[in-house]
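Participant: Provided below are the primary sequence and the corresponding predicted coordinates.
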Amino acid sequence: MSNGRAIVGVLLVVVALGSTTASVGIAGAQSTTSIDSCTTIDSPGAYTLTSNLSAESGDCLRITASHVTLDGNGHGIDGGSSGVGIEVAGSDRLSDVTVRGVHTEGFTRGILFRNVDNGTIADSTATGATEGITLLSTDDTTVTENTVRENALGIELRKASDNTIADNTANDNKYGLHIERASIGNRFVNDTATGNSLWDFYSDRYEPGTDSQTTVKNLDMGAVTADLSGTNVGVHAQGEPDSAPSGRTAVGTAVRTTDYGEGSNLSLSLHYDDASGVDESSLALWSSPNGDSWSKLDGSTVNAEANTVSADGVPHPATIEIFGRSGNGTSNATATAPQTATATAATATATPTAMQTATPTATTTATPTATATAPTAESATSGAASTTDSEATPLAAETTAVANASETSANGTTTSSTIGPGFGPAVGLLALCVAGLLAVRFGRRR
């Protein structure tokens, strides 16, 4: 009887706990508000676009509240060559606002965060704007996995600090990644910027003596990948140089640098692929005003483990290239070898006399190949984008005619591997056991 009461008590506790858990789950669920027209979002919560939107003139979506998530759900917002596609700005400074999964086209600004902290712009596209994605007086915000194309400025930071710009693609704009004025301590990581008609990365409008504390890591400019830090400078990918210092061989492709105003400075690292026939320890950065006479940069260093060559105080404007000694130098270069492996599977035949036959064969052929080619990038032209100092007045729309340039990465390595099936010792042992059992059973029958 006592056992029965105990079981009933346990069941009641389980039911009560299940009921409590269900209540918490229901209460914790957050409802989502559907958006099917241009509007203002003025309350915290989750919002989802349920259709494509269009604004013939002016702004479309405006977020004026903190703690808002707007999911475009892959939908687009078309504009009439003015206004803002999505503007995040309120009467007070906002925080914790996320915009993701939306496509804007044809606005003065595609996506604008103004006076925002701890925001996120992710997995979105902005095309055909004066500024594709803009952080204005916005701090500690992440811009990641977005695509900006055919804009005057792809991703723009103005008076915006301590932001992370990572894994974005900024192709075929006038300026791919642009940072200016009092924007301090921003980090660009693993971004791609190719085919931009002026500069792939550009920093300008800082007072002389100001350090923007900007860091750029793994900037893929199509023909070349670079790390850099600098203020009032720009970089753009170029092709392979037409000339080389005596006894030197170019490794990879060149970068063109420029400056904007006084007090500009640039530290630069260029990445390279291992290449046979070049003494890796001899690699260094060289500069040329116009690509026909070269000077080795003082303090240039090579990091063979990271495959980078670096220098501080890099000249601008100039063409910068990696050169190394060719011929008798020793290199630790290795090419990735495609492998083809075939194996004839072991076969086991079991008879009453427990006979096994196994014939494994394996042939491996490795042919190292390493080929790096890159088209010559168009000549870079210095110049500042047409912008205005006023935060309240939208920029005038520009007509952007950008050639659809396409550059193939010089860092690609093709690796293929085909491995045939085989049998190990365990399978052979199993075959012997089976043969033994068959032999015993056969003997008993006899």
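Facilitator: Okay, I see it.

Participant: hey, let's count contacts and neighbours off CA atoms from now on
Facilitator: OK.

Participant: ok, then the element right after the helix or strand containing residue 230?
Facilitator: Assessed by DSSP states H and E, residue 230 sits inside strand 225-231. Remark: after strand 225-231, the chain's next helix or strand is strand 233-237, criterion DSSP H and E.

Participant: A further structure is provided below for comparison with the first:
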Amino acid sequence: MCMMCVYIMFCPLPFIITLLSKPQTHTNWYNNIVYILSLLPLWLFPSFLKTMALTSISFLFFLLSMFSATVSSLTCSTQKLTGTKVYPNCIDLPVLNSFLHYTHDTSNSTLSVVFVATPPSPGGWISWGINPTATGMVGAQVIVAFKNNGVMAMKTLDLKSYKVFIPGKLSFDVWDMKAEEDGGLMKIFATVKVPVNVTAINHVWQVGPSVTAGMIAPHDFNPSNLNSKGRLSLNGAKDFGNNDDAPLDFVTKKKNIHGVLNIVSWGILFPLGVIIARYMKIFPSADPAWFYIHIGCQLSAYIIGVAGWGTGLKLGSESEGIQFSSHRNIGITLFCLATIQIFALFLRPSKDHKYRFYWNIYHYSFGYAIIILAIVNIFRGFDILNPEEKWKLAYIILIIALAVIALLLEAITWSVVLKRNRKNSNKTYDGYNNNGQNRQQPIHI
């Protein structure tokens, strides 16, 4: 009975985690893992528990289906809009729980839109706009909606930078602007003039926390806020809402290059070099090959890492108003430690030198610190860049594989060392061991 109670208590946990998680963060592999975890007790427990287990799971599936129905009702295709205008195209935008209804009239080159989003706080704001020259926020021409003394108000902004918001006329004509609010959900209605014969435009959208005396407070710099941009197909044939199919802009390419360089250097080559140094040198036949392989890995990691570090500094200098302090500080610390570590090659004393012990402490501690900081910062980078989940999963699998290899080699190393020590302890002073006979005894003074 105790086992039954424990099972009934803990069997729902994977599903509860699923229900509490954000739906857009789920992937098929994650759902499969949750499903398998929830069914594991069915294979582990006796058959009389399965009836109770299946009852619990069936009830949870019912709750899950009810929750899914609630979530599905939030899609843009089920929303009701006021007015008589028809918007045949509808997009669930990939971030910020926002939606876009639109229609493109090619006869007069106009785009009519309804942007729907919920601000992060009751006094917050929402915005949607077009960037005629780039794919991000800088240069965008946006329409902002917010509540002013309980009444919906609107502004148009020309975003010259991340910090400068200039109210005024946009670079293109806009009319029929209207804002609505219902139960915390805000809507922007507008019609804008678009260039003739254009089939796609760069659009941006955003939500912010507050408006004080008509001054719009900056939005958060979470990954979802930074990725609220995309390429909008005007004919509705295909949506580039999350830029997966749109050509990458130059800044995004540099971010990807920065991430790849640092993952390959600090996240793969450097740990591999440490594994080689720790576990190959115990085999006499691997000496001195292990040393040169170790040096090759670490020097390659440092050179590639410096390139990745440099691209990171360049990105930081070009992203005015956007700061990832912890990621930046860890990166600088990592670079400094790695630079000092490189000097270990030139400061390496001989094995019998009196300072070799202290050199070992410095060399080992710096090496392991670099690995820890590198892994932490790589995952911070994943959160900032927000790539497809498969890339983060691939790196997790790689790190786990390296850790498993290191553990296996650690066990083998200890086995070899212990056998070698036992063998050495059985040797006599003169190389003979005949029950104490013909053994050279130590001289006592």
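Facilitator: Cool, the structure landed. Predicted, not measured: the structure shown is a model, and the values here were computed from it.

Participant: what TM-score comes out when they're superposed?
Facilitator: Overlay of the two chains. TM-score (TM-score structural alignment, normalised by the length of the second structure): 0.23; 172 aligned residues with a CA RMSD of 7.4 Å.

Participant: would you map the strands across the stretch 151-300 of the second structure?
Facilitator: Ranges of strands in the stretch 151-300 of the second structure, per DSSP state E, counting those that start in this stretch, are 151-159, 165-167, 174-182, 185-193, 200-208, 211-212, 215-216, 229-233.

Participant: could I get the ones you listed as a markdown table with distance to residue 69 of the second structure and mean neighbour count?
Facilitator: Conversion of those to a markdown table gives the following (distance: least, CA to CA, whole Å; neighbours: other CA atoms under 10 Å):
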| stretch | distance to residue 69 of the second structure | mean neighbour count |
| --- | --- | --- |
| strand 151-159 | 31 | 17 |
| strand 165-167 | 40 | 14 |
| strand 174-182 | 21 | 15 |
| strand 185-193 | 19 | 20 |
| strand 200-208 | 26 | 23 |
| strand 211-212 | 34 | 13 |
| strand 215-216 | 35 | 13 |
| strand 229-233 | 28 | 23 |
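
Participant: want to throw those strands into a markdown table with distance to residue 340 of the second structure?
Facilitator: Below are these laid out as a markdown table (distance: least, CA to CA, whole Å):
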| stretch | distance to residue 340 of the second structure |
| --- | --- |
| strand 151-159 | 43 |
| strand 165-167 | 44 |
| strand 174-182 | 58 |
| strand 185-193 | 54 |
| strand 200-208 | 43 |
| strand 211-212 | 48 |
| strand 215-216 | 46 |
| strand 229-233 | 41 |
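
Participant: closest to residue 50 of the second structure out of the ones you listed?
Facilitator: Ranking the strands of the stretch 151-300 of the second structure by distance to residue 50 of the second structure, with CA to CA as the measure, places strand 185-193 first at 44.6 Å.

Participant: I'd like to check the angle between that closest one and strand 151-159, please.
Facilitator: 50 degrees (axes from the mean of the first three to the mean of the last three CA atoms, to 10 degrees).

Participant: from the contact counts, what lies against strand 185-193 of the second structure?
Facilitator: strand 110-117, strand 125-130, strand 141-148, strand 174-182 (3 or more CA pairs under 8 Å, 6 or more residues apart in numbering; DSSP states H and E).

Participant: contact partners of it?
Facilitator: 109-119, 126-128, 143-145, 172-181 (CA atoms under 8 Å, 6 or more residues apart in numbering).

Participant: same thing but 6 Å
Facilitator: With contact meaning CA atoms under 6 Å, 6 or more residues apart in numbering, strand 185-193 of the second structure is reached by 110-118, 173-180.

Participant: thinking again about what came up before, can you name every helix or strand that the strand holding residue 230 of the first structure contacts?
Facilitator: strand 215-220, strand 265-271 (3 or more CA pairs under 6 Å, 6 or more residues apart in numbering; DSSP states H and E).
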